[in-house]
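A.B. asks: need coordinates for the following:
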Amino acid sequence: MQLIRPDWPAPPWVQACCTTRSGGVSTGVWAGLNLGDHVGDEPRHVARNRAALRTALNLPADPLWLNQVHGCTVAQRATAAPGCTADAAVACRPGAVCAVLTADCLPLLICDRRGRRVAAVHAGWRGLAAGVIEGTLKALGESPADLLVWLGPAIGPAAFVVGPEVRAAFLAADPAAIGAFQPAAGDRWLADLFALARARLAQAGVTRVYGGGDCTYSDPERFFSFRRDGVTGRMASLIWLGDSTGSDFFASRTNLTP
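C.D. replies: Okay, here's the model as predicted:
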């Protein structure tokens, strides 16, 4: 199982990672570590993959698996039920695991610099335009200047072709977003999800942003991609508060890449 660890200056008890498709028992178009239970894969395979992930990470609890709908609802991990409809989750208690599933959409992991609150965000273009980032920041209740954000793997700016309505939606909210779009064939545009997310974060006052750049579409060995393959699996991006004594679960792991 190959996992990606965020390269960011979070406190050592803030545990976070993003899965790849490496590992797992799923076969066919879902081959590897598919963690999505809504994409047509055998339920028993998804259950085994999720169990293997919990064991590999020594998770303190099952992640809060969300019913993601490309909206901007934010779930409170302490009170939300598994399968609740939301596209982000926040937690402030040790051992509460937040997670989002992606296969081209952008996952964001967030913590405050003191390591008291964490969040996971699923941000496709609809969620970004609808304000899922801003809603999550509000739910965290921390000063934007105190937050750290990591951008996980998503479809890259050379592969994400969108219609003019997508560009119009972002420019209506922020004319400066014009720089995140490049002309493609006909009336289509190439959109940079990473740049759009960074712009939204900057507008909200968040400047400590890390990661970004891993393209799911162009790397079939490591990542699932809905745009590339249609029916496919899902990766997970997870974050939780661990042992505040400063011990780092990942420190001795060799199967993680920055």
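
A.B. asks: from here on, contacts and neighbour counts on C-alpha atoms
C.D. replies: Fine.

A.B. asks: count the residues that sit near residue 173.
C.D. replies: 11 (other Cα atoms under 10 Å).

A.B. asks: check the gap between it and residue 131 for me.
C.D. replies: 10 Å (Cα to Cα, to the nearest Å).

A.B. asks: check residue 71 too.
C.D. replies: Counting by Cα to Cα, the gap from residue 71 to residue 131 is 8 Å.

A.B. asks: how about residues contacting stretch 75-94?
C.D. replies: Residues outside stretch 75-94 that contact it (Cα atoms under 8 Å, 6 or more residues apart in numbering): 64-74, 96-100, 116-123, 127, 132, 136, 139-140, 240-243.

A.B. asks: repeat that for 6 Å
C.D. replies: Residues from elsewhere that reach stretch 75-94 (Cα atoms under 6 Å, 6 or more residues apart in numbering): 64-68, 72-74, 98, 116-122, 241-242.

A.B. asks: please generate a structure for the following sequence too, so the two can be compared:
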Amino acid sequence: MHLATNKPLPIDSPDWPIPDNVRAVTTHRGTRLPGNAYSSFNLGLHVNDTGEYVTKHRQALTQSLHIPNEPHWLDQIHGTKIITLNSAQKNPKADGSTTQDYQQACVILTADCLPILMTNIDGTQVAAIHAGWRGLLLGIVDRAIEQFHCPANELLVWLGPCIGPLNFEINATIRQQFIQTHSAWDESFHQNDIGSWFAHLQRLAETRLQELGVEHIHKDTRCTFEHRDTFYSYRRDGQYTGRMAHAIWLEES
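C.D. replies: Model prediction:
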């Protein structure tokens, strides 16, 4: 079942200080509907939801943003590839996109992974990054910063809702891989009373951003796993869950 057209879309604007010509939004799951795991504003076509409904949701989102073209949806692969957008691309395989074009909107989908939105203080470039634990370990934060034509301390970064440190259990091998890659990541893990390890995705990203010279980092610390009525969560609900979108674009001054 798709979102009723007479209801406002479940969309928020991230709370962070960005240039006047930069726009960003993040979506919620919308009103939960009994018997429908994807209710009611799923934006992922790859999760076995009815394609017609998802397409309508995407069209409604595009119209609400007042942008000339539909956002560039990615085929996300939990890697580090970040593309520069152009109008000819159709569902490219990547986990991030960037643009300096006023006609293009960057967008990524999440349901526990960390959404990262970025711009520079001059408001001439934006990027949207999908950062799961694999992407963080492989260096997607480094790759994101490399896309910008400015020093790291001129970047403005927003870390969105993701699965929180009390709910993201990982195995000891993964933790060790992180620590061997960057020793400062050790503080992003904790162990519970029975010896299980848990990871703090936002802290992993923030630590690396700070190491690379980023000073302006803003966060929405809500946990997707815990806020059932607001967010989709793959870890909580399994394969029968939808996806939220996080978009950023430039408007002509």
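
A.B. asks: which ones among the contacts of stretch 75-94 of structure 1 are found in strands?
C.D. replies: In strands, judged by DSSP state E, the following of the contacts of stretch 75-94 of structure 1 are found: 74, 98, 118-122, 241.

A.B. asks: please enumerate the strands of the stretch 1-150 of structure 2.
C.D. replies: Along the stretch 1-150 of structure 2, counting by DSSP state E, counting those that start in this stretch, strands occupy 11-12, 22-27, 83-84, 96-99, 105-110, 114-120, 126-131.

A.B. asks: residue 62 of structure 2 -> structure 1?
C.D. replies: With TM-score structural alignment as the criterion, residue 62 of structure 2 lines up with residue 54 in structure 1.

A.B. asks: grab the nearest non-local neighbour of its match.
C.D. replies: Nearest non-adjacent residue to residue 54 of structure 1, counting by Cα to Cα, 6 or more residues apart in numbering: residue 62, 7.0 Å away.

A.B. asks: how far away is that neighbour from residue 82 of structure 1?
C.D. replies: On the measure of Cα to Cα, residue 62 of structure 1 and residue 82 of structure 1 end up 9 Å apart.

A.B. asks: ok, now residue 40 of structure 1?
C.D. replies: From residue 40 of structure 1 to residue 82 of structure 1 the distance is 19 Å (Cα to Cα).

A.B. asks: with residue 203 of structure 1 instead?
C.D. replies: 32 Å.

A.B. asks: swap in residue 192 of structure 1?
C.D. replies: For residue 192 of structure 1, the distance to residue 82 of structure 1 - Cα to Cα - is 32 Å.

A.B. asks: those two: which has the busier surroundings?
C.D. replies: residue 192 (23 against 13).

A.B. asks: and that one, what does it touch?
C.D. replies: Residue 192 of structure 1 touches 157, 180, counting by Cα under 6 Å, 6+ apart.

A.B. asks: what do we get in structure 2 for it?
C.D. replies: By TM-score structural alignment, residue 192 of structure 1 lines up with residue 200.

A.B. asks: same question, residue 215 of structure 1
C.D. replies: Using TM-score structural alignment, residue 215 of structure 1 pairs with residue 223 in structure 2.

A.B. asks: its match is in contact with residue 164, isn't it?
C.D. replies: Yes - under the contact definition of Cα atoms under 6 Å, residue 223 of structure 2 touches residue 164, with a separation of 4.7 Å.

A.B. asks: which residue lies nearest the spatial centre of structure 2?
C.D. replies: Nearest to the mean C-alpha position of structure 2, counting by Cα atoms, centre = their mean, stands residue 115 at 2.0 Å.

A.B. asks: distance of the alignment partner in structure 1 of it from residue 152 of structure 1?
C.D. replies: Here residue 115 of structure 2 is matched to residue 107 in structure 1, going by TM-score structural alignment. As defined by Cα to Cα, residue 107 of structure 1 lies at a distance of 5 Å from residue 152 of structure 1.

A.B. asks: before we move on, what about residue 233 of structure 1?
C.D. replies: Counting by Cα to Cα, the gap from residue 233 of structure 1 to residue 152 of structure 1 is 16 Å.

A.B. asks: okay, those two: which has more neighbours?
C.D. replies: When residue 233 of structure 1 and residue 152 are compared for neighbours, residue 233 comes out ahead with 31 against 27, by other Cα under 10 Å.

A.B. asks: so that one, which of the three states?
C.D. replies: coil (DSSP: H, G, I helix; E, B strand; the rest coil).

A.B. asks: deepest-packed of the strands of the stretch 1-150 of structure 2, please.
C.D. replies: Most buried of the strands of the stretch 1-150 of structure 2 by mean neighbour count (mean count of other Cα atoms under 10 Å) is strand 126-131; its value is a mean of 30.

A.B. asks: what residues in structure 1 pair up with that one?
C.D. replies: The aligned range for strand 126-131 of structure 2 is 118-123, by TM-score structural alignment.

A.B. asks: what sits up against that stretch?
C.D. replies: 87-91, 98-100, 105-111.

A.B. asks: now with 7 Å, please.
C.D. replies: 87-92, 98-100, 105-112, 132, 238-240 (Cα atoms under 7 Å, 6 or more residues apart in numbering).

A.B. asks: how about stretch 161-173 of structure 1?
C.D. replies: Contacts for stretch 161-173 of structure 1 (Cα under 7 Å, 6+ apart): 129, 177-178, 187-191.

A.B. asks: same thing but 10 Å
C.D. replies: Here stretch 161-173 of structure 1 makes contact (Cα atoms under 10 Å, 6 or more residues apart in numbering) with 125-126, 128-130, 155, 174-192, 196, 200, 227.

A.B. asks: right, I'll call it a day here.
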